[in-house]
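# structure of the sequence below:
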Amino acid sequence: MGVGRGELTDAAWARIEPLLPVSSGRGGRWRDHRQVINGILWRLRAGTPWRDVPAKYGPWKTLHERLRRWTADGTWERILDHVQVKDDAVGKVEWTFSIDSTNVRAHQHAAGARKKGAKAAWVNDLAEDDEALGRSRGGLTSKIHLATDARGLPMSVILTPGQAGDNPQLLPLLDQVAVRRDGPGRPRKRPDRVLADKAYSSPATRRALRRRGIAFTSPEKKDHAAHRLRRGRASGRPPAFDPQTYKGRNVVERCFNRLKQFRALATRYTKRAAYYRSELTIAAIILWLRDSQDTP
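Predicted coordinates for the structure are as follows:
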């Protein structure tokens, strides 16, 4: 049987199959993992309700239950960590990070989650309280904060309500990065440089990155420049800014465009923040797998 449109290729399946549980933990065996993951991918691409997933992928409840269980036990995160490890082992991760955020409109079906439900270690207090749903000028929205490497591949993701600010999430995004070596050695956590727009250009952020030894390229806000000029010599030198280096920041915008080709991510239908972030993680895994197949 051939591989359908958007389904896992044989090469991609060979990469992730060893990472998947072999038993359901209740004395039985899982339904075919590849069939179920392909069903989840179909639903992400189409953005339909779970009940509308084609029968060839199995019962829709099985697909949703697999998403739920592997969110709780961290399976999706381990798969993403694995593909990043393999790529960094051959020198493919490019350690200039671009950081930005995008708002996602939440469908009315995303509201109304029960107070008790799925939680995961990544969920910050802001997201945990309100399932990362908030009000902004676009209505009911969530905000995706993303760090990519220099090729535009996802390195870390944070989900917040739509009205949350961008700058407070920069350091937490970097703190999530820990790319293990394919062998001995500590995980690599620190990029060489961070590229970000004016929303992240606060003096406190610049100081924090200097303490970490990370170069930072971001245009200075006009009000920050005016305040510095008013202080005169006491303000020190203006921050260095290289427009040519800054042009590389557009890779994060391109990554958002690739993620939003999955219609279930372009509009949020999922009630639980934990499940929506797992869907983002699954899409990120697919981007990494596609890149590894395209690169000789």
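# switch to C-alpha atoms for all contacts and neighbour counts from now on
OK.
# quick check: residue 237 is in a strand.
No: under DSSP: H, G, I helix; E, B strand; the rest coil, residue 237 sits outside any strand and is assigned coil.
# pretty sure residue 216 is in a helix, no?
No: read with three-state DSSP, residue 216 is strand and lies in no helix.
# surely residue 43 meets residue 50?
Yes: under the criterion of Cα atoms under 8 Å, residue 43 is in contact with residue 50, at a separation of 6.9 Å.
# which of those two has more residues huddled nearby?
Taking other Cα atoms under 10 Å, residue 43 and residue 50 do not tie; residue 43 has more neighbours (22 against 16).
# now the more buried one: closest residue in space that isn't a chain neighbour?
residue 53 (6.2 Å; Cα to Cα, 6 or more residues apart in numbering).
# and residue 180, how many neighbours?
Burial of residue 180 is recorded as 19 neighbouring residues (other Cα under 10 Å).
# just the helices from the stretch 51-200 of the chain, written as ranges.
Secondary structure of the stretch 51-200 of the chain (DSSP state H, counting those that start in this stretch): helices located at 60-72, 75-89, 125-130, 170-176.
# so which of those helices is the most surrounded?
Each of the helices of the stretch 51-200 of the chain was scored by mean neighbour count; the highest is helix 75-89, a mean of 19, by mean count of other Cα atoms under 10 Å.
# which helices and strands does that helix pack with?
The helices and strands touching helix 75-89, judged by 3 or more Cα pairs under 8 Å, 6 or more residues apart in numbering; DSSP states H and E, are helix 273-294.
# tell me the helices and strands packed up against the helix it packs on.
helix 10-16, helix 60-72, helix 75-89, strand 154-161, helix 250-259, helix 263-266.
# show the contacting residues for residue 95.
With contacts defined as Cα atoms under 8 Å, 6 or more residues apart in numbering, the neighbours of residue 95 are 149, 150, 191, 192, 193.
# gap between it and residue 191?
Residue 95 sits at a distance of 5 Å from residue 191 (criterion: Cα to Cα, to the nearest Å).
# same check, this time on residue 93
10 Å.
# need the contacts of residue 95 in JSON lines with distance to residue 57 and neighbour count, can you?
Below are the contacts of residue 95 laid out as JSON lines (distance: Cα to Cα, whole Å; neighbours: other Cα atoms under 10 Å):
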{"residue": "149", "distance to residue 57": "33", "neighbour count": "23"}
{"residue": "150", "distance to residue 57": "36", "neighbour count": "22"}
{"residue": "191", "distance to residue 57": "40", "neighbour count": "17"}
{"residue": "192", "distance to residue 57": "43", "neighbour count": "12"}
{"residue": "193", "distance to residue 57": "43", "neighbour count": "17"}
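# burial measure for residue 154, as a count.
For residue 154, the count of nearby residues is 27 (other Cα under 10 Å).
# here is a second sequence; please produce its structure as well for comparison:
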Amino acid sequence: MGRGDLSDSEWERLRPFLPVSNGRCGRWRDNRQVIDGILHRVRTGVQWRDLPDRFGPWKTVYERHRLWSADGTWERLLQQVQAAADGSGEIDWDVSVGSIIVRARQHAAGARTGPLPASGSKGGRRGGTPGRDSVAESRRPLGGGGAGSEGLGRSRGGFTSKFHLSADGRCRPLSLIVTPGQRADCTQFKPVLEKIRVPRPGLGWPCKKPDSLAADKAYSNGPIREYLRRRGIRHTIPEKTYSQAARLCKGARAGRPPGFDEDRYKKRNTVERAINRLKQSRAVATRYDKRGYVFLGTATAAAVFIWPRT
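Have a look, this model is predicted:
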């Protein structure tokens, strides 16, 4: 067992939720060996072709990761480890929301734009996702076409992508979204919250509503506060300086100022610490993946193994 590989207890927890066959001819290589190879690449950021031989053929490892990123296997695994933690009462539902910009290397550029080839076509391996084109298209980040549809854009940091995420009170990611680096944080607040979906054992609706929420001034606007009030979520978001000045100018007509709990706001750093844990994985801290859904799968895979190891 190498450093960073799955332990026996982690493997037994994940094994029931993994697919057992890809529906194609040929040998279906052991999932545990492949996952160890994926974890090695996520942790070190090494090129797929340079994976050590003990993980098997590098192309098998890459194809399995690409396929699981496209069909939502990584997201389902994240939900299942969250459900196990929720079943034992380990989730702190005082949620915080934030974002982080990730620098994209030149290796992330060059993905073909325009419509993807038809499923099963020979061009699918270079221009899209063979056999999963429709799934990959539906999972692309919000935004325009071209490079933006792959979660790539331009910001003050240059060629970048941005992670928008929510984290529980124990600094573990609950939901993740990838957008171009210039995308404003407030535009992704609602999608990030609505992506929180922790299944419950047996029958019942999944848990989607935090007990409380904290966010910084980037999320301080009327539509966000109205959305939280409509869902009945207690929130702590500081008011922007110019909003305070505008409210004071209106006098009594402006109504009461929004509530602000200083003690609760001190816990907002949990999302920053969750970001630090994600960025300990070099393939997350720097983007090398061309396709947005593959990069999201890389970050989700890193998040899956943060839960059982904290």
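# hmm, back to that, aligned to the residue nearest to residue 43 of structure 1, what sits in structure 2?
When the two structures are superposed using TM-score structural alignment, residue 53 of structure 1 falls opposite residue 51 in structure 2.
# likewise residue 31 of structure 1?
For residue 31 of structure 1, the aligned residue in structure 2 is residue 29 (criterion: TM-score structural alignment).
# would you check that residue 56 of structure 2 makes contact with residue 32?
No: with contact defined as Cα under 8 Å, residue 56 of structure 2 and residue 32 do not form a contacting pair (11.2 Å).
# show me what contacts the aligned residue in structure 2 for residue 100 of structure 1?
For residue 100 of structure 1, the aligned position in structure 2 is occupied by residue 98, per TM-score structural alignment. Residues counted as contacts of residue 98 of structure 2 (Cα under 8 Å, 6+ apart) are 164, 165, 166, 185, 215, 216, 271, 272.
# mind checking which of those residues are in strands?
164, 165, 166 (DSSP state E).
# just give me the neighbour total for the first one.
Read that as residue 164 of structure 2. Applying other Cα under 10 Å, we find 23 other residues in the vicinity of residue 164 of structure 2.
# tell me the contacts of the counterpart of it in structure 1?
In the superposition onto structure 1, residue 164 of structure 2 corresponds to residue 145 when matched by TM-score structural alignment. With contacts taken as Cα under 8 Å, 6+ apart, residue 145 of structure 1 has the following neighbours: 99, 100, 101, 102, 157, 158, 159, 160, 166, 169, 173.
# quick one, what contacts the residue most central in space within structure 2?
The central residue of structure 2, meaning the one whose C-alpha is nearest the mean C-alpha position (Cα atoms, centre = their mean), is residue 176 at 2.4 Å. Applying Cα under 8 Å, 6+ apart to residue 176 of structure 2 gives the contacts 163, 164, 165, 166, 192, 195, 296, 300.
# state the distance from the last one to residue 244 of structure 2.
Right, the one you point to is residue 300 of structure 2. Here residue 300 of structure 2 is placed at a distance of 38 Å from residue 244 of structure 2 (Cα to Cα).
# buried set for stretch 269-284 of structure 2?
Judged by neighbour count using 16 or more other Cα atoms under 10 Å, the buried positions of stretch 269-284 of structure 2 are 269-275, 277-279, 281-284.
# which one's more surrounded, residue 56 and residue 32 of structure 2?
residue 32 (18 against 15).
# okay but that one is in contact with residue 11, surely?
Yes: the pair residue 32 of structure 2 and residue 11 passes the contact test of Cα under 8 Å, sitting 7.2 Å apart.
# that older thread, can you redo the helices and strands packed on helix 273-294 of structure 1 as CSV with distance to residue 127 of structure 1?
Shown next, in CSV, are those (distance: least, Cα to Cα, whole Å):
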stretch, distance to residue 127 of structure 1
helix 10-16, 29
helix 60-72, 16
helix 75-89, 18
strand 154-161, 5
helix 250-259, 20
helix 263-266, 17
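# which among these is found nearest to residue 235 of structure 1?
Closest approach to residue 235 of structure 1 among these (Cα to Cα): helix 250-259, 30.7 Å.
# in structure 2, which residues correspond to the closest one?
Counting by TM-score structural alignment, helix 250-259 of structure 1 pairs with residues 269-278 of structure 2.
# neighbour count: residue 300 and residue 244 of structure 2, which is higher?
The residue with more neighbours, out of residue 300 of structure 2 and residue 244, is residue 300; 27 against 12, by other Cα under 10 Å.
# tell me the counterpart of that one in structure 1.
In structure 1, the residue paired with residue 300 of structure 2 according to TM-score structural alignment is residue 281.
# over to residue 309 of structure 2?
Residue 309 of structure 2 maps onto residue 290 of structure 1 when the alignment is built from TM-score structural alignment.
# with adjacent residues omitted, what lies nearest to its match?
Leaving aside its chain neighbours, residue 290 of structure 1 sits nearest to residue 12 (8.0 Å; criterion: Cα to Cα, 6+ apart).
# so the one you found makes contact with residue 288?
No: no contact is recorded between residue 12 of structure 1 and residue 288 when judged using Cα under 8 Å, the distance being 9.7 Å.
# check contacts around residue 171 of structure 1.
Residues touching residue 171 of structure 1, when contacts are defined by Cα under 8 Å, 6+ apart, are absent altogether.
# sorry, wrong one. I was asking about residue 213 of structure 2.
Residue 213 of structure 2 is in contact with 94, 95, 96, 97, 233, 234, 235, 236, counting by Cα under 8 Å, 6+ apart.
# which of those residues are also in contact in structure 1?
Of the contacts of residue 213 of structure 2, the subset whose aligned partners also make contact in structure 1 (criterion: both residues aligned by TM-score structural alignment, their matches' Cα atoms under 8 Å) comprises 94, 95, 96, 97, 233, 234, 235, 236.
# would you mind measuring from residue 65 of structure 1 to residue 272 of structure 1?
Shown here: residue 65 of structure 1 relative to residue 272 of structure 1, a distance of 13 Å by Cα to Cα.
# now the helices of the stretch 51-200 of structure 1 in JSON lines, please, with extra columns for distance to residue 107 of structure 1.
Written out in JSON lines, the entries for the helices of the stretch 51-200 of structure 1 read as follows (distance: least, Cα to Cα, whole Å):
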{"stretch": "helix 60-72", "distance to residue 107 of structure 1": "19"}
{"stretch": "helix 75-89", "distance to residue 107 of structure 1": "24"}
{"stretch": "helix 125-130", "distance to residue 107 of structure 1": "15"}
{"stretch": "helix 170-176", "distance to residue 107 of structure 1": "26"}
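# having no further points to raise, I will conclude here.
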